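J.: task: produce atomic coordinates for the following.
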Amino acid sequence: MSALDTAHPPSIFSDGTISDVNRSPLIDSANALDAAGFSGPAIGMSTNPHLCCLKRIDPARNMARYYTLSVEPTLFGDAALVRQWGRIGTRGQFKINLFDTTGAAETALQRLRKIKEKRGYHPEMS
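T.: Next up, the predicted model:
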């Protein structure tokens, strides 16, 4: 027996078969998410191009707020405008508005963005 065999002896099931379940290497597959060289989302997945993150910070008024707008597809082929807002560092609140088309949701996103920018919100700089 090698050192590996003594560290992890095979387990025998009631039907007499031997299982080597715990003998796999640290990464079971070259396609695993924790594999070396993983550099982003899987093929076919994309990031959301319809996303707007705004912040309003005023230390004099102890104000640190965020407002996030995004257009997301629904399961029924419609578009949803998802709004999330609150104090930075908190989960905040959210509201979902449904639209028939992505274009209509994008128009609403731009309208709300202009309103928030007039109230002192600025795009988040990453």
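J.: going forward, measure contacts between C-alpha atoms and count neighbours the same way
T.: Will do.
J.: how would you label Ile96: helix, strand or coil?
T.: Judged by DSSP: H, G, I helix; E, B strand; the rest coil, the three-state class of Ile96 is strand.
J.: burial of it, as a residue count?
T.: 14 (other CA atoms under 10 Å).
J.: what separation do you get for it and Gln84?
T.: Here Ile96 is placed at a distance of 9 Å from Gln84 (CA to CA, to the nearest Å).
J.: do Glu106 as well
T.: 16 Å.
J.: okay, these two: which has more neighbours?
T.: Ranked by neighbour count (other CA under 10 Å), Glu106 and Gln84 place Glu106 first, with 21 against 16.
J.: just to be sure, that one is in a helix?
T.: Yes: according to three-state DSSP, the state of Glu106 is that of a helix.
J.: and for comparison, fold this next one:
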Amino acid sequence: MELLKIKTEQFEGPLDLLLFLIQKNEMDVSAIALHKITDQYVQYIEMMRELNFDVASEFLVMAATLIHLKSRRLLPQFQDDLVTAGAAGDAPTSEEELVRRLIEYKKFQEAGRKLLEL
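T.: The predicted model follows:
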């Protein structure tokens, strides 16, 4: 199975790497054209004869999280809410949840690759 590679003016590579770079503040989420990523994903689905729904659902969760993070970055009141939530320490921030999901996603990717090798 060929993994989806994202290509925009600002980034070229796997989606999980893009999310990781955004998490580490090495890329600005507000500079990413999310519609281009979505268009590439739709083309990817059309190319696939048999779609693995677990992989598709993981992509949709990460895409939704990217959209959520970008909207928080673009709207100042959400930035204040995020700082307050992180300072309180009582609930994980969106970034922490995304990192957890990325780790889980990588595990599934590796398991899928191993299954394909059988």
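J.: now the TM-score, please.
T.: Here the TM-score for the pair of chains, by TM-score structural alignment, normalised by the length of the second structure, is 0.28; 55 aligned residues with a CA RMSD of 4.7 Å.
J.: overlap in contacts of Ile96 and Gln84 of the first structure?
T.: Counting by CA atoms under 8 Å, 6 or more residues apart in numbering, Ile96 of the first structure and Gln84 have no shared contacts at all.
J.: show me what contacts Arg87 of the first structure?
T.: So Arg87 of the first structure contacts 63-66 (CA under 8 Å, 6+ apart).
J.: ranking by neighbours, what's the top pick from those?
T.: That'd be Tyr66 among the contacts of Arg87 of the first structure, by other CA under 10 Å, with 22 neighbours.
J.: give me the spatial nearest neighbour of it, chain neighbours excluded.
T.: Lys55 (4.4 Å; CA to CA, 6 or more residues apart in numbering).
J.: now for the helix or strand containing the one you found, which elements pack on it?
T.: Per DSSP states H and E: Lys55 of the first structure is located in strand 51-58. If contacts are counted by 3 or more CA pairs under 8 Å, 6 or more residues apart in numbering; DSSP states H and E, strand 51-58 of the first structure sits against strand 63-73, strand 122-123.
J.: just put those strands in a markdown table and tack on distance to Thr102 of the first structure.
T.: Output for these, formatted as a markdown table (distance: least, CA to CA, whole Å):
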| stretch | distance to Thr102 of the first structure |
| --- | --- |
| strand 63-73 | 7 |
| strand 122-123 | 22 |
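J.: quick one: Gly13 of the second structure is in a helix?
T.: No: counting by three-state DSSP, Gly13 of the second structure is not found in a helix; it is strand.
J.: tell me which residues of the longest helix along the second structure come out buried.
T.: Scanning the second structure for the longest helix, with DSSP state H as the assignment, gives helix 94-117. Buried positions in helix 94-117 of the second structure, judged by neighbour count with 16 or more other CA atoms under 10 Å: 94-95, 98-99, 101-102, 105.
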